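Novice: coords below, sequence missing:
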């Protein structure tokens, strides 16, 4: 599993692929069909991604994978389509919105489980502005990408809101709580 930084050209290819997949979705109803073998080895590597769509600075869709399940180029094409048409929080993107959306891609590192004995211990290990977190307890699960630090700049806020996103109370604590962290290489159009 590669975690090599992408060069500018590779980033542009991924952004172009994401937009082309959304365009294909608008006109043909399915994601862009990409053949990973047609791309550089870095874009064929199995990597996990999230694709976020913003419209006039507001979230318009965000879908991704926390674990690497397919080649990077295919993950971006599939997640771009899903963010545009299958994010349950929003109606499917329509043609009039296509030119108004900005595409943001996050390529994730493999998750690393954290070991902690208390909430204070966990908070000390979290790296603001760097870490994305996956929080899980039983069937409650949620994640925040590292970019969420822009809205929730303190460790305490970040963790409390992540608990809420996972369906738990903000002050929830349990010995069965599991937290993993990851980093993301993020880039966007423009």
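Specialist: Structure received. Computed from a predicted structure; not experimentally measured. Residues are numbered from 1 along each chain as shown.

Novice: can we go C-alpha only for contacts and neighbour counts from here?
Specialist: Fine.

Novice: just the helices from this protein, written as ranges.
Specialist: In the chain, the segments counted as helices under DSSP state H are 8-28, 41-44, 72-85, 119-125, 155-165.

Novice: second structure follows, compare the two:
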């Protein structure tokens, strides 16, 4: 029996509360969140979706992810970097995604900045260079941090490289999503599963 906030559902498995109920969030919790990805497009997708999630629920973004992948050309940064005003207008008219002009523009800006990073090892290498030495050890949801010294440093480094919508909280969420930091609750079955 968990001693913290982990939830044991009918399947008898302890999970973080946000991923405990059957459905898309549980599937994401159990199979994707905290799992490292490979390739520039996969890293850029996570960066972009975390930026779009800012101020919204992750469930909203997860439900819209297939449409995001379609309209943003599977997060191919070379294609996104060439988006013009007509493409931006089409994105803003597409109700299947989050229609936030600043976030759409940030995606294009960040695609261009990602291309520029290739000369210095690329986006994945830059992100990995900010991985903390240790992950927190939360037993309670209240103990899960939303920022860290590393996410603050990553945010500053990305902004210096021309990225936008990459604040410390968003970068901490990105680090969690990529498995750079493990904030699954200690009693969660996914803790240290990767």
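Specialist: Thanks, I have it. Keep in mind the model is a prediction, meaning the values are calculated, not measured.

Novice: and the TM-score between them?
Specialist: The TM-score (TM-score structural alignment, normalised by the length of the first structure) is 0.31; 90 aligned residues with a Cα RMSD of 4.5 Å.

Novice: columns distance to residue 132 of the first structure on top of the helices of the first structure, output as JSON lines?
Specialist: Formatted as JSON lines, the entries for those read as follows, by distance: least, Cα to Cα, whole Å:
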{"stretch": "helix 8-28", "distance to residue 132 of the first structure": "20"}
{"stretch": "helix 41-44", "distance to residue 132 of the first structure": "22"}
{"stretch": "helix 72-85", "distance to residue 132 of the first structure": "18"}
{"stretch": "helix 119-125", "distance to residue 132 of the first structure": "12"}
{"stretch": "helix 155-165", "distance to residue 132 of the first structure": "10"}
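
Novice: deepest-packed of these, please.
Specialist: Each of the helices of the first structure was scored by mean neighbour count; the highest is helix 72-85, a mean of 27, by mean count of other Cα atoms under 10 Å.

Novice: how close does residue 120 of the first structure sit to residue 156 of the first structure?
Specialist: Distance of residue 120 of the first structure to residue 156 of the first structure, given as Cα to Cα, to the nearest Å: 9 Å.

Novice: quick check: the residue nearest to residue 156 of the first structure when sequence neighbours are not counted vs residue 112 of the first structure, distance?
Specialist: Using Cα to Cα, 6 or more residues apart in numbering and skipping residues adjacent in sequence, the residue nearest residue 156 of the first structure is residue 123, 7.1 Å away. As judged by Cα to Cα, residue 123 of the first structure and residue 112 of the first structure stand 15 Å apart.

Novice: and what of residue 156 of the first structure?
Specialist: Distance, residue 156 of the first structure to residue 112 of the first structure, by Cα to Cα: 20 Å.

Novice: swap in residue 164 of the first structure?
Specialist: 22 Å.

Novice: again, but for residue 19 of the first structure
Specialist: Note on residue 19 of the first structure: its distance to residue 112 of the first structure, by Cα to Cα, is 31 Å.

Novice: for residue 9 of the first structure, same thing?
Specialist: Per Cα to Cα, residue 9 of the first structure is found 29 Å from residue 112 of the first structure.
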